[in-house]
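Q: Okay, here's the prediction I keep looking at, along with the sequence it came from:
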Amino acid sequence: MTNHANILPCTAPATLTIIISNVCNQRCRFCGFNHDKVHPRFLALETVRNMHWLRSVKRICIAGSGEALTHPQYCNIIETFRKMSPDASIMLYTNGLALHGRKLDATLHNCNEIHISQNAVDQRTYTNIMHRGNLDRSMQNLKELAKKKPSHLYVRLSLVLLRETISSIPKFINLAKKYNFNEIELKPGRVPLRRYKYEMPSSSYSLDINKSVYVDMKRYADMSRIKLSYPHSIERERERERERERESICFEPFTFMMIYMDYKGDYCINYCCKGNTGIRASENALGDLHKLWNNERIQLIRNTVNDFHGWYQNKLCMKCRCVDEYWDDEKRNRALKAFNIKIKDALPVYFDDLYID
């Protein structure tokens, strides 16, 4: 296959996802992040002010590896992102539990889009899937958002598909219609790689949506003028999608960057959402785009991502193309072992550590 390392200009990422907090105010029983071991850390306001390269980014997603709104300076942070990148489309990804008052006002003033990982809109479902949270507060926040929402703001609600949540999809559609929200996104549930005491039973993830059920849901959403998105709606369609991914050129390492904060409070730099590149960075390094966007690791990935003969140097992209992330643990682990991909702390390791200071 042709090497596509120079297929796109790489002066800056077009899309950036940046984690500003690793602290969460809620405990979802299906979450893959072990919050019991978190060393709390928040992205410093001064760090954002030093990221002058943000002006070149077209799309920014502000999120948490816990919850973005737990940041004690959230209002100043979101305002600074808008100041540093005045022309970008900015999205807040949140569980919505703290989206009220000043934090809501700051979000409405500075964001183009809000994605709320809602997951439940009735008490029975909420009790089944949440270890800690507050449904009444969450629902009140949605009401306040609907009241203050400007016409240009795009609002998306999402839910993880589990046996416990699938029956509530019509309620989500009704709520979105009532509040003039734009989209409901259905996300396939995946058994967390790390285990913890309050996790969902494995049976919760054994779910396959029948084609006729999906068609009925889609028709109901269309009638309500709500977009319903589910990229892997039918198993057969998912397999076709996987085939297209194997055959297509991947543009992610040329267009996307994620600045991620792990439970230890370390900054990790990734170039897709499919796996860890092994890059850790000091907070000071976040102001240096060249180090983040053109280091030796990302150059290796760009040189091999679309070159099947070079995958032996790049097990991350090999795994992405050949191993379905929704396989069960046993099948996935057999595949990782076949590719000689090591496991550390229950997570695959694709590269040696690279530290950027």
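A: Received, thanks.
Q: can we go C-alpha only for contacts and neighbour counts from here?
A: Noted.
Q: quick one, helices of the stretch 251-357 of the chain?
A: Secondary structure of the stretch 251-357 of the chain by DSSP state H, counting those that start in this stretch: the helices cover 252-255, 289-293, 296-304, 315-322, 329-338.
Q: list the helices and strands the shortest one packs on?
A: In this case it means helix 252-255. With contacts defined as 3 or more CA pairs under 8 Å, 6 or more residues apart in numbering; DSSP states H and E, helix 252-255 has these neighbours: helix 296-304.
Q: what helices or strands is the helix it packs on leaning on?
A: Using 3+ CA pairs under 8 Å, 6+ apart, helix 296-304 is in contact with helix 252-255.
Q: Could you report the distance from residue 36 to residue 30?
A: 14 Å (CA to CA, to the nearest Å).
Q: Which one of these two is surrounded by more residues?
A: Between residue 36 and residue 30, counted using other CA atoms under 10 Å, the more crowded position is residue 30 (24 against 10).
Q: What separation is there between that one and residue 141?
A: Distance from residue 30 to residue 141, by CA to CA: 23 Å.
Q: Pull the contacting residues for the spatially most central residue of the chain.
A: Of all residues in the chain, the one closest to the mean position by CA atoms, centre = their mean is residue 273, 7.2 Å from it. Contacts of residue 273 were listed using CA atoms under 8 Å, 6 or more residues apart in numbering, and they are residue 258.
Q: Tally up the residues packed near residue 159, please.
A: Counted with other CA under 10 Å, residue 159 comes out at 22.
Q: Looks to me like it is in a helix.
A: No - according to DSSP: H, G, I helix; E, B strand; the rest coil, residue 159 belongs to no helix; its state is strand.
Q: Find the helix or strand that residue 228 is a member of.
A: strand 227-229 (DSSP states H and E).
Q: From residue 117, how far out is the residue nearest to the centre of the chain?
A: From residue 273 to residue 117 the distance is 17 Å (CA to CA).
Q: what's the spacing between residue 236 and residue 217?
A: Distance from residue 236 to residue 217, by CA to CA: 18 Å.
Q: what about those two, which has more around it?
A: residue 217 (16 against 11).
Q: Would you agree that one is in contact with residue 170?
A: Yes - taking CA atoms under 8 Å as the definition, residue 217 is a contact partner of residue 170 at 7.3 Å.
Q: one more structure, for comparison:
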Amino acid sequence: MTGGRVAKILRSSGWRLLLRPDVVYNRWLNNRELARRATRLRSMPSKIEIEVTNRCNLACLHCIRNRPDFHPQLGDMSLEDFEAILHQFPRILTLTLTGFGEMLMHPRFVDIVRAARRLLPHANILGYTNGLLIGQRFAAEEIVRSGIGQIHFSMDAATAETYKKVRRSDEFQRLIENIRSVLMERRRLRMRRPFVGVNFTIMNDNFCEAPEYVRLAAALGVDYIARPALIMTAWGYHDGAARITRRELIEVLRETRRVAEKLGAPMPIEGYMRDPEGYFAHYEENRRDAFRGCIFLWNHIQIDPFGNLKLCCAHPAASIHRWGNLLETPFRELWNSAPLQAARQALHDGRLPAAPCAQTCVNPDPILAD
């Protein structure tokens, strides 16, 4: 290994994994068991998502929170429960602190991150945020110093007018300034983390701004620009009847790609961004077969603020489906329980593992008008 590679590993904190061969082995074993679709697992998941709060300060058009029939129990996970759950996952590689809520609504968010960093010094800790509470509940410096490895800001617009339509907030400029402030604090403190990214979900009222989203994000100097996302679940899409035609969307995706390539923007050009025509030619077929490639019952789990083990990241509430509760039953018992083994076998056989999957993965999402 060259000196340059050694220096890169040391700067990225990747060297910590050299001290944890058990973590590396668990990931290797997990990948093997996923590849052969084993039903009883020796490995533990390498990625977990803990929804530290399901409260939010916005009411975005595309969020399930705006469904009139969706009334989940709201609350924040206590620091004690958070640590009790993390102690059950000493070998994870990735911890996400976001679910259907705004993570910065948690009054002890910085303490949550610090606890996670203390218990999992080798892990990548990340979260998604609307960014509007930076400077109000938490200073940018607090966020940067907390130990979080990645923070991704949800933009969904390139102008204040469109932001107000889709996110129902007139604080677009606050979002832009808060992204800048995190980047500035990171530079001022001479820190390499957190890695800063932005996201954009395509809807009726914003799809034409996808190219400008890339231009704006590139001008801000973020580390990562997520490709414009197509909503892949019918749970939360509430943007009215779809008005985007296939041809319109393909043209916008082409232009977005051209902008990204021209600017050298840090946006992955893959999947429907690389070949939108090919993707949408088999759109319905691709969506209906999506569940066959599901990985969530093997290496990626979701836990709500009350300790419930949820179905997957697209599944809205434990009240509709859950596998158990980690504050009541040790995860190791739940992980190879009869219901979870049966669900893995169902996926292996090409069947739905649970009834709610018909509303998350099987139905084509309602983004296109044709």
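A: Yep, it's here. Just so you know, these numbers come straight off a predicted model, no measurement behind them.
Q: Superposed, how do the two chains score by TM?
A: Aligned and superposed, the two chains score 0.75 in TM-score terms (TM-score structural alignment, normalised by the length of the first structure); 318 aligned residues with a CA RMSD of 3.6 Å.
Q: List the buried residues of the strand holding residue 228 of the first structure.
A: The neighbour-count check on strand 227-229 of the first structure (16 or more other CA atoms under 10 Å) flags 227-228 as buried.
Q: next one: stretch 51-67 of the first structure
A: Applying 16+ other CA under 10 Å to stretch 51-67 of the first structure flags 51, 53-67 as buried.
Q: Mark which of the residues you listed are part of strands, please.
A: Taking DSSP state E, the ones among the buried residues of stretch 51-67 of the first structure that sit in strands are 59-63.
Q: Rebuild those as CSV, extending it with distance to residue 347 of the first structure.
A: Output for these, formatted as CSV (distance: CA to CA, whole Å):
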residue, distance to residue 347 of the first structure
59, 29
60, 27
61, 24
62, 24
63, 22
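Q: ok, of the residues you listed, which one's closest to residue 9 of the first structure?
A: residue 59 (16.6 Å; CA to CA).
Q: which position in the second structure aligns with the closest one?
A: Superposed on the second structure with TM-score structural alignment, residue 59 of the first structure falls opposite residue 94.
Q: just residue 12 of the first structure next, same as before
A: That one, residue 12 of the first structure, aligns with residue 44 by TM-score structural alignment.
Q: Quick check: its match touching residue 300?
A: No - Residue 44 of the second structure is beyond contact range of residue 300, at 9.4 Å (criterion: CA under 8 Å).
Q: For the two, indicate the residue with more neighbours.
A: Comparing residue 44 of the second structure with residue 300 by other CA under 10 Å, the one with more neighbours is residue 44, at 22 against 19.
Q: does residue 313 of the second structure really touch residue 302, like I thought?
A: Yes - with contact defined as CA under 8 Å, residue 313 of the second structure counts as touching residue 302 (6.3 Å).
Q: Which one of these two is surrounded by more residues?
A: Remark: of residue 313 of the second structure and residue 302, residue 302 carries more neighbours, 24 against 16, as counted by other CA under 10 Å.
Q: That one maps to what in the first structure?
A: By TM-score structural alignment, residue 302 of the second structure lines up with residue 258.
Q: how close does its match sit to residue 270 of the first structure?
A: Between residue 258 of the first structure and residue 270 of the first structure the computed distance is 5 Å (CA to CA).
Q: What of residue 61 of the first structure?
A: Counting by CA to CA, the gap from residue 61 of the first structure to residue 270 of the first structure is 14 Å.
Q: again with residue 322 of the first structure
A: Where residue 270 of the first structure is concerned, residue 322 of the first structure sits at a distance of 19 Å (CA to CA).
Q: ok, these two, which is more surrounded?
A: residue 270 (23 against 15).
Q: In contact with the counterpart of that one in the second structure, which residues?
A: Using TM-score structural alignment, the equivalent of residue 270 of the first structure in the second structure is residue 311. By CA under 8 Å, 6+ apart, residue 311 of the second structure lies in contact with 296, 301-302, 318, 321-323.
Q: Now do residue 311 of the second structure against residue 321 of the second structure, distance only.
A: 7 Å.
Q: Tell me the secondary structure at residue 225 of the first structure.
A: Under three-state DSSP, residue 225 of the first structure comes out as coil.
Q: for it, what are its contacts?
A: residue 177.
Q: again, only using 6 Å
A: By CA atoms under 6 Å, 6 or more residues apart in numbering, residue 225 of the first structure lies in contact with nothing.
Q: So what does it match up with in the second structure?
A: Aligned partner of residue 225 of the first structure by TM-score structural alignment: residue 264.
Q: Return the distance of its match relative to residue 212 of the second structure.
A: When CA to CA is the yardstick, residue 264 of the second structure and residue 212 of the second structure sit 14 Å from each other.
Q: same deal with residue 115 of the second structure?
A: With CA to CA as the criterion, residue 115 of the second structure and residue 212 of the second structure are 38 Å apart.
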